[in-house]
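Asker: Return atomic coordinates for the entry below.
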Amino acid sequence: MTKLSVNINKIATLRNSRGGNTPNLLQVAKDIQQFGAQGITIHPRPDERHIRYQDARDLKPIVYTEYNIEGNPQHNFIELVLECKPTQVTLVPDAIGALTSNAGWDTIKHKDYLTEVIQEFNRNGIRTAIFVDADEKMVEGAKATGADRIELYTESFAHQYGLGNKAGIGPFVKAALKANELNIGINAGHDLSLDNIKFFKENIPNLLEVSIGHALISESLYLGLDNVVNMYLQKLK
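Answerer: Below you'll find the model as predicted:
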């Protein structure tokens, strides 16, 4: 079964919009795990507009499933990850001020940099994943850095699927087959939803984990968090 890691950034956004501690981020993380999700994902950004660096620290004793911290491996982020020692760190090439993640790494151009960062995380027992586009060469580049996994950036698939173009899965299948050939694990995330997750899962061989936040939280406004988490789990079987 593919594991579901729930990104709780949007919970932090809602909390921050009013100040105070409602909704309670830590309680939400506890509840999501109790409902059956196998992981919690956060993506702190330098401006702390949703997840704050202190949230990452506070979540450490709360998350008893897989703890995944995403972000651009700048100095402060690296220090935070080494302090928190999550299960997994996912390296994402966010530009400062970017609204959301919008591209994968050029793993060939940035090979030396990524290799150095990954070696540091590996020395500290932290599993590493690199956010990449559905490009076989980028998968090969990720393998060359020593990363444990890739995370496929799935926005283009979700967009094409929403237009009724199921052929948009093609590059992702090729990238996954290349990852399987190279023995590097496969995660995926960005714009995956209840509408498209089953199709994606059925077509990506050996998909280990999906990280879903914006869609899942939005759907939960209508359907209820407990219900949505378990609906995802059924679709991922």
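Asker: CA only for contacts and neighbour counts going forward, please
Answerer: Will do.
Asker: buried sites along the helix or strand containing Tyr161?
Answerer: Assigned by DSSP states H and E, Tyr161 belongs to helix 155-162. Neighbour-count burial for helix 155-162, with 16 or more other C-alpha atoms under 10 Å as criterion, is recorded at 155-158, 161.
Asker: The next helix or strand after it to helix 155-162, inter-axis angle?
Answerer: Per DSSP H and E, the first helix or strand lying C-terminal to helix 155-162 is helix 170-182. Interaxial angle of helix 170-182 relative to helix 155-162 (axes from the mean of the first three to the mean of the last three C-alpha atoms, to 10 degrees): 130 degrees.
Asker: Next, the angle from the helix or strand that comes right after helix 170-182 to helix 155-162.
Answerer: Using DSSP H and E, the helix or strand that follows helix 170-182 towards the C-terminus is strand 185-189. Interaxial angle of strand 185-189 relative to helix 155-162 (the same axes, to 10 degrees): 60 degrees.
Asker: So what touches strand 185-189?
Answerer: With contact meaning C-alpha atoms under 8 Å, 6 or more residues apart in numbering, strand 185-189 is reached by 129, 148-155, 176, 179, 206-212.
Asker: if we go to 10 Å?
Answerer: 2-5, 7, 90, 128-132, 139, 143, 147-155, 172, 175-177, 179-180, 200-201, 204-213 (C-alpha atoms under 10 Å, 6 or more residues apart in numbering).
Asker: Show the residue spans covered by the strands in this structure.
Answerer: Using DSSP state E, the strands of the chain run over 3-7, 39-42, 66-71, 88-91, 127-132, 149-153, 185-189, 207-212.
Asker: How much space separates Lys10 from Leu114?
Answerer: Going from Lys10 to Leu114 by C-alpha to C-alpha, to the nearest Å gives 28 Å.
Asker: Between these two, point out the one with more neighbours.
Answerer: When Lys10 and Leu114 are compared for neighbours, Leu114 comes out ahead with 23 against 19, by other C-alpha atoms under 10 Å.
Asker: Now do the nearest residue to the more buried one once chain neighbours are set aside: how many residues are near it, please.
Answerer: When the adjacent residues along the chain are set aside, Leu114 lies closest to Thr145, with 6.3 Å between them (C-alpha to C-alpha, 6 or more residues apart in numbering). Using other C-alpha under 10 Å, Thr145 has 21 neighbouring residues.
Asker: Another for comparison:
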Amino acid sequence: GELLCVGSNPHKYFIIWLDLYDNSTYGALVFSEEESPVKFLISDLSSKKAVISWADSLFVIVYQTEDGKIRASRFDNKGVDIDNEDLYIASGKTSGGIDIAFCDEGGIIVWNQNGIQCARLSKEFKLLGRTGFTSFPLTKKNGWRPKICYGDGVFFLVYSTGDLYGERVRFDGTIIDQPSILLCQDPGYVTANSFNIAFDGEQFLIVFRDDRYGNREGDITLIKFDQQENIEFETISK
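Answerer: Just a heads-up that it's a prediction; the model follows:
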């Protein structure tokens, strides 16, 4: 099979993969080395993009199937799909990946479809609406693999247009940073496909491969960004 993504909560791992034999999308819950994984069907359609988040004691899966539709599902700790049917989010040709983050009010899903798009989900797993989501004038070739994270009362969206940008957004869709904040200028094309973000309780952390100085191998670099808009760089590995 083809591994799509891995997620976890404090006790279990959740794995999603594409079965190349029957071209369907499967998931599995892995409890421990002593217990056998629980395998189940997510969709009888193939998927190329998927992301997992842990929210409100449930695993939330967002994935795009071969028909171009982005869907979301919720699974409990035993791998049981708790909804009668998947929640339809959007459809159309996308580039890059999909990401999701949650706060107490609900979640925000982001993806690139001729610019960064978003969908907001309520705590009750209802679609609140879809909209364009960034103040930067994106083109079809820009906004690769948007990533989103929640911390300290705001969502933080990071995306690459050749440069690496970030902007803080409230759950209601209000963009705090207009224009977007330039985090790193021209870090190299590879950054478009190889960065991740997290929140450590005080600041947002962005890890990426830095090709700014002509090093084709690239240094693994950490950006620290806080609510006072301080930006600090740290080289993790050369």
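Asker: quick one: TM-score?
Answerer: The TM-score (TM-score structural alignment, normalised by the length of structure 1) is 0.30; 132 aligned residues with a C-alpha RMSD of 6.3 Å.
Asker: follow-up on the earlier one: and the helix holding Tyr161 of structure 1, what does it pack against?
Answerer: Contacts defined by 3 or more C-alpha pairs under 10 Å, 6 or more residues apart in numbering; DSSP states H and E place helix 155-162 of structure 1 against helix 170-182, helix 197-203.
Asker: okay, the ones you listed in a markdown table with distance to Glu66 of structure 1 and mean neighbour count next?
Answerer: What follows is these, written out as a markdown table (distance: least, C-alpha to C-alpha, whole Å; neighbours: other C-alpha atoms under 10 Å):
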| stretch | distance to Glu66 of structure 1 | mean neighbour count |
| --- | --- | --- |
| helix 170-182 | 22 | 18 |
| helix 197-203 | 20 | 17 |
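Asker: a markdown table for those helices, including distance to Leu225 of structure 1?
Answerer: Compiled in a markdown table, these are given as follows (distance: least, C-alpha to C-alpha, whole Å):
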| stretch | distance to Leu225 of structure 1 |
| --- | --- |
| helix 170-182 | 29 |
| helix 197-203 | 17 |
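Asker: Looking at these, which is nearest to Gln33 of structure 1?
Answerer: helix 197-203 (19.7 Å; C-alpha to C-alpha).
Asker: and Ile15 of structure 2, what element?
Answerer: Applying DSSP H and E, one finds Ile15 of structure 2 within strand 13-19.
Asker: so after that strand, what's the next helix or strand?
Answerer: Counting by DSSP H and E, what follows strand 13-19 of structure 2 is strand 24-30.
Asker: so that following strand versus strand 13-19, what angle?
Answerer: 160 degrees.
Asker: buried ones in strand 24-30 of structure 2?
Answerer: Using 16+ other C-alpha under 10 Å as the burial criterion, the residues of strand 24-30 of structure 2 that qualify are 24-30.
Asker: And the helices in structure 2?
Answerer: With DSSP state H, there are no helices along structure 2.
Asker: For the strands of structure 1, could you give me TSV that also reports distance to Gln27 of structure 1 and mean neighbour count?
Answerer: TSV is the format used below for the strands of structure 1 (distance: least, C-alpha to C-alpha, whole Å; neighbours: other C-alpha under 10 Å):
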stretch	distance to Gln27 of structure 1	mean neighbour count
strand 3-7	14	24
strand 39-42	12	26
strand 66-71	15	23
strand 88-91	21	24
strand 127-132	26	26
strand 149-153	27	25
strand 185-189	24	22
strand 207-212	18	22
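Asker: Quick check: which of those strands is nearest to Leu80 of structure 1?
Answerer: strand 66-71 (9.5 Å).
Asker: Which elements pack onto the closest one?
Answerer: strand 3-7, strand 39-42, helix 53-59, helix 75-84, strand 88-91, strand 127-132.
Asker: now with 8 Å?
Answerer: When contacts are defined as 3 or more C-alpha pairs under 8 Å, 6 or more residues apart in numbering; DSSP states H and E, strand 66-71 of structure 1 packs onto strand 39-42, strand 88-91.
Asker: okay if I get those strands as TSV plus distance to Gln33 of structure 1?
Answerer: Converted to TSV, those look like this (distance: least, C-alpha to C-alpha, whole Å):
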stretch	distance to Gln33 of structure 1
strand 39-42	7
strand 88-91	17
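Asker: and Tyr67 of structure 1, which of the ones you listed is closest to it?
Answerer: strand 39-42 (5.3 Å).
Asker: Who are the packing partners of that closest one?
Answerer: strand 3-7, helix 25-35, strand 66-71.
Asker: Make CSV out of those and add distance to Leu59 of structure 1.
Answerer: As requested, these are exported to CSV (distance: least, C-alpha to C-alpha, whole Å):
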stretch, distance to Leu59 of structure 1
strand 3-7, 13
helix 25-35, 6
strand 66-71, 9
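Asker: Out of those, which is closest to Gln54 of structure 1?
Answerer: Between those, helix 25-35 lies closest to Gln54 of structure 1; by C-alpha to C-alpha that is 11.5 Å.
Asker: what packs against the closest one?
Answerer: Against helix 25-35 of structure 1 (3+ C-alpha pairs under 8 Å, 6+ apart) you get helix 9-18, strand 39-42, helix 53-59, helix 225-235.
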